[in-house]
Every structure is written in C-alpha cells, then in structure tokens.
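Student: Take a look and give me a structure for this.
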Amino acid sequence: MIRQQSFSRYLSSNRTLFSRRASNTRRRRIAVATLVGATVLLAAALQPAKAAEGPASVPGAASAASAAPAPAAANTPAVAEEMVIRTMGPVSYVCGGIAEDQRAKLAEKEKNFNIGILFSQGANSEFIADVDVKLTRDGQTVAEFRAGGPRCLIRAPEGSYNIEARYKGQPKTIKVSTGTRNAQLRW
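Tutor: Predicted structure coming up:
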C-alpha cells in the first residue's frame, strides 16, 4: 500500500494550495494575463485597418515630401516613406511619387506594371493625391482605391480600361490600354 504524501511539505508554512492568499495571487495573474492578451489582440486588430487606410493615415509619418521642392507640396498629404503594392482581385497597384526618393522607387517598379497614370491640377500641372480611382472594364468595376500620391502604377490583365477618377468632387475619365504608362488626368 502506497501512502499519500502531503503537498504542504512543498509549500511554505504560511501558504497552502487553496489559501486565500494563493487564490488572490492567481486571480491577479489571470487578470494581468487577460489584460496583456486583450492589448495584443487589439493592437493586431488595428494594424490591418491602418494598412487598409493607406500610408497617408499613419500618424507622424511625414516624409521628405514637405521639404522636397516638388510641385504643389502644400496640396499633398503626409505620406509614409514606403509605398505598398496592394492587390484587388486580378489588379495590383501602387501609388506615390511626391518626394524624389518615391519617384525613383516608382521608376524602378514601373517595369512590373502595365499601366501608369499621373494626377495633377492647374496650368502648372501641380501634383495631387487623395484621388478616388475606379478602374472598369466592359462596364464592370475591376478595382477601386484612393491614390496616396500623384503617380499610380497598375498591373491588370491585358485589355482596355476606363479610369474614372474623382478629386474634390470633380470627376474625370480616361480610357487606357495595357502598355500605357504615361496617362495623365488633370483637373
């Protein structure tokens, strides 16, 4: 016959496994772990929302755009330094080009895209951003996004597309075919 041994020899003399002090300690640890877990989940849930809103919505992400002598720098929002390629169905796109380094990055990426468009305004062709873009083909919407910069590169299946853009409530439309990399919409 095996004799059971007490747990009390493993615990300090003033604490037992089911003492009030041990229960309170466990409750505190569970509460702290719950708070840490909730914070991590909340942070993870907010991260994709920021990415979906685009780089212009990231607080404190002002780049060299405000210091660059690019045309109409006052009319363009603060943009994160890294331009993200986004995909919507069969279409991928990236927008940027306010600062000189962004224009250079877009020029490097241009060979991977088959449509390019530039948004500007006025007689001096000042760059603009925050343009709502809708890409349609045969009356069907293929992609919709907000341009975070004046230059957008688009990769789409071969064919002709209508680009419907809206800036400050004013619509503009242009018809482009794949292979067109220098289309421009001016308000």
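
Student: C-alpha from now on. contacts and neighbour counts both.
Tutor: OK.

Student: Double-check residue 125 against residue 150; I have them as touching.
Tutor: No. Taking Cα atoms under 8 Å as the definition, residue 125 is not a contact partner of residue 150, at 10.6 Å.

Student: Comparing the two, which residue is more hemmed in?
Tutor: Using other Cα atoms under 10 Å as the criterion, residue 125 and residue 150 rank with residue 150 on top: 23 against 16.

Student: is it true that residue 172 lies in a helix?
Tutor: No. Counting by DSSP: H, G, I helix; E, B strand; the rest coil, one finds residue 172 to be strand, located in no helix.

Student: From residue 93, how far off is the residue nearest to it when sequence neighbours are not counted?
Tutor: Counting by Cα to Cα, 6 or more residues apart in numbering, residue 165 is the residue found nearest to residue 172 once chain neighbours are left out, at 5.3 Å. Using Cα to Cα, to the nearest Å, residue 165 is found at 15 Å from residue 93.

Student: Also residue 87?
Tutor: According to Cα to Cα, residue 87 and residue 93 sit 6 Å apart.

Student: who's more crowded, these two?
Tutor: Per other Cα under 10 Å, whichever of residue 87 and residue 93 has more neighbours is residue 93, with 20 against 13.

Student: element containing the more buried one, please.
Tutor: strand 91-96 (DSSP states H and E).

Student: related to what we said a few turns ago, what residues does the residue nearest to residue 172 make contact with?
Tutor: 131-134, 171-173 (Cα atoms under 8 Å, 6 or more residues apart in numbering).

Student: one more to put side by side:
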Amino acid sequence: MTMTSKTGKLAATLLATALCAGFTSGAWAQAASGVNAASAGTAETGSAGNSNGGGLPQIEQQGEVSYTSGGVGLDESRALLREQAHWPLSLRFTGPTADYLSGVHVRIVGGKGGEVLSTESMGPYMLVKLPPGNYTVYAKYKDQEKKQAVSVSGPGKAKAAFHWNIQ
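Tutor: Now for the predicted structure:
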C-alpha cells in the first residue's frame, strides 16, 4: 500500500467517524431537550411533551392574550396549579365525579362585547393573561355551554370552575 492510499483511507475513516459523532450528538441533543426525533421540525401545539420548563405546557398567544392549558399528567397538573398565582385568570374543567376534562371550547368576551380569546383546552386547567377588567367566560363541553362572569384585577385573583354532569 502506498502512502497516498493509506492517507485516503485514514481521511475517509476520520470523516465517517466525525459524521457519526455529529448525528449521534444531534440525536442526543434532541433527546435531552425532550424533542421526539419522529416529530423534530414539526410545530406541535399540544401540551404533552411541549413544555416551557418545570412541566408547564406551551404558552400560546392569541392577539394580546397569552394562555396555557393542560394538566393531563401529574407533573403538568402540579406546574399549572403552582403557576396560577402568577396568572390573572385560572380556569378548571371537571365532569361527573370530579373527572378532569379536556377538549373544552373556551371563549372569553370583554366587557364591551369583544371576543378576546377563542380556543380549546388541552386539559382540565387553563391559565390566561388578561388585562384588568370584567369578562364573561363561555365554556362548551360537547353540546353544553356554560358561562361565568369574572373580574380580573391582578395575578392569582380571578378563578372560575366549570362542571358538567355528562361524559
């Protein structure tokens, strides 16, 4: 074997090793950050596995309103309950025998009749950042809509619980 042949083989081996190391470290970084390799690069809007740290589900934005919802897993439930003191409005959705519900359509209307939020909950808890004021919260589960008036005055102050006797 000539020196050029050995150098070429060595360079090819080093290149292959570097590429493998790069791919491996990328997969490791995705795993460490909680990104599923199958969904990497997709815009996931669900709360499972898409957290802002400490188990809190992804914070969404609609117009001037920020919100997050979830609470299906124990870590997420604890994070949402812990964080409700920092959010102006906290909502809870339950069904028969205090079962937690998800898939509740939530609409929040301001005091002057303008809709400020329209979304679907990803779990039994929803936290909403609204400016101080009076609002009406409409929560619809299956075909039953309920409403409650809330007065938002600051973080951790306004809470509303919605309960349905249907499954």
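
Student: re the thing from before, in the strand holding residue 93 of structure 1, what counts as buried?
Tutor: By 16 or more other Cα atoms under 10 Å, the buried positions in strand 91-96 of structure 1 come out as 91-96.

Student: Kindly report the same for stretch 108-116 of structure 2.
Tutor: Residues of stretch 108-116 of structure 2 classed as buried: 108-110 (neighbour count, 16+ other Cα under 10 Å).

Student: Ok, stretch 17-32 of structure 2 next?
Tutor: Of the residues in stretch 17-32 of structure 2, none is buried (16+ other Cα under 10 Å).

Student: which residues of structure 1 does it align to?
Tutor: On structure 1, no counterpart of stretch 17-32 of structure 2 exists by TM-score structural alignment.

Student: could you point out the longest helix in structure 1?
Tutor: Assignment by DSSP state H gives helix 20-53 as the longest helix of structure 1.

Student: From the chain's centroid, how far away is that helix?
Tutor: Relative to the centre of its chain, helix 20-53 of structure 1 is centred 25 Å away, using Cα atoms, centre = their mean, to the nearest Å.

Student: That helix: what's the following helix or strand?
Tutor: Next along from helix 20-53 of structure 1, by DSSP H and E: strand 86-88.

Student: So which other helices or strands are in contact with that following strand?
Tutor: Counting contacts by 3 or more Cα pairs under 8 Å, 6 or more residues apart in numbering; DSSP states H and E, strand 86-88 of structure 1 packs against strand 91-96.

Student: In structure 2, point out the residues matching the strand it packs on.
Tutor: The aligned range for strand 91-96 of structure 1 in structure 2 is 65-70, by TM-score structural alignment.

Student: mean per-residue distance, that stretch to structure 1?
Tutor: Stretch 65-70 of structure 2: mean distance to aligned residues in structure 1 after superposition is 0.8 Å, counting by mean Cα distance after the TM-score superposition for structure 1.

Student: Report the contact partners of the equivalent of residue 104 of structure 2 over in structure 1.
Tutor: Under the alignment (TM-score structural alignment), residue 104 of structure 2 pairs with residue 131 in structure 1. Counting by Cα under 8 Å, 6+ apart, residue 131 of structure 1 touches 119, 146-148, 165-168.

Student: ok, back up a step: want to try TSV for the contacts of residue 165 of structure 1, with distance to residue 187 of structure 1 as columns?
Tutor: TSV is the format used below for the contacts of residue 165 of structure 1 (distance: Cα to Cα, whole Å):
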residue	distance to residue 187 of structure 1
131	11
132	13
133	14
134	16
171	9
172	8
173	11
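
Student: Please say which position in structure 2 residue 156 of structure 1 maps to.
Tutor: Following TM-score structural alignment, the counterpart assigned to residue 156 of structure 1 within structure 2 is residue 130.

Student: residues near that match, how many?
Tutor: Residue 130 of structure 2: 23 surrounding residues under other Cα under 10 Å.

Student: The helix or strand residue 78 of structure 2 falls within packs against which elements?
Tutor: Here residue 78 of structure 2, judged by DSSP H and E, is contained in helix 74-83. Packing contacts for helix 74-83 of structure 2, counted by 3+ Cα pairs under 8 Å, 6+ apart, involve strand 65-70, strand 125-129.

Student: Export these to a markdown table and append columns for distance to residue 49 of structure 2.
Tutor: Formatted as a markdown table, the helices and strands packed on helix 74-83 of structure 2 follow (distance: least, Cα to Cα, whole Å):
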| stretch | distance to residue 49 of structure 2 |
| --- | --- |
| strand 65-70 | 11 |
| strand 125-129 | 16 |
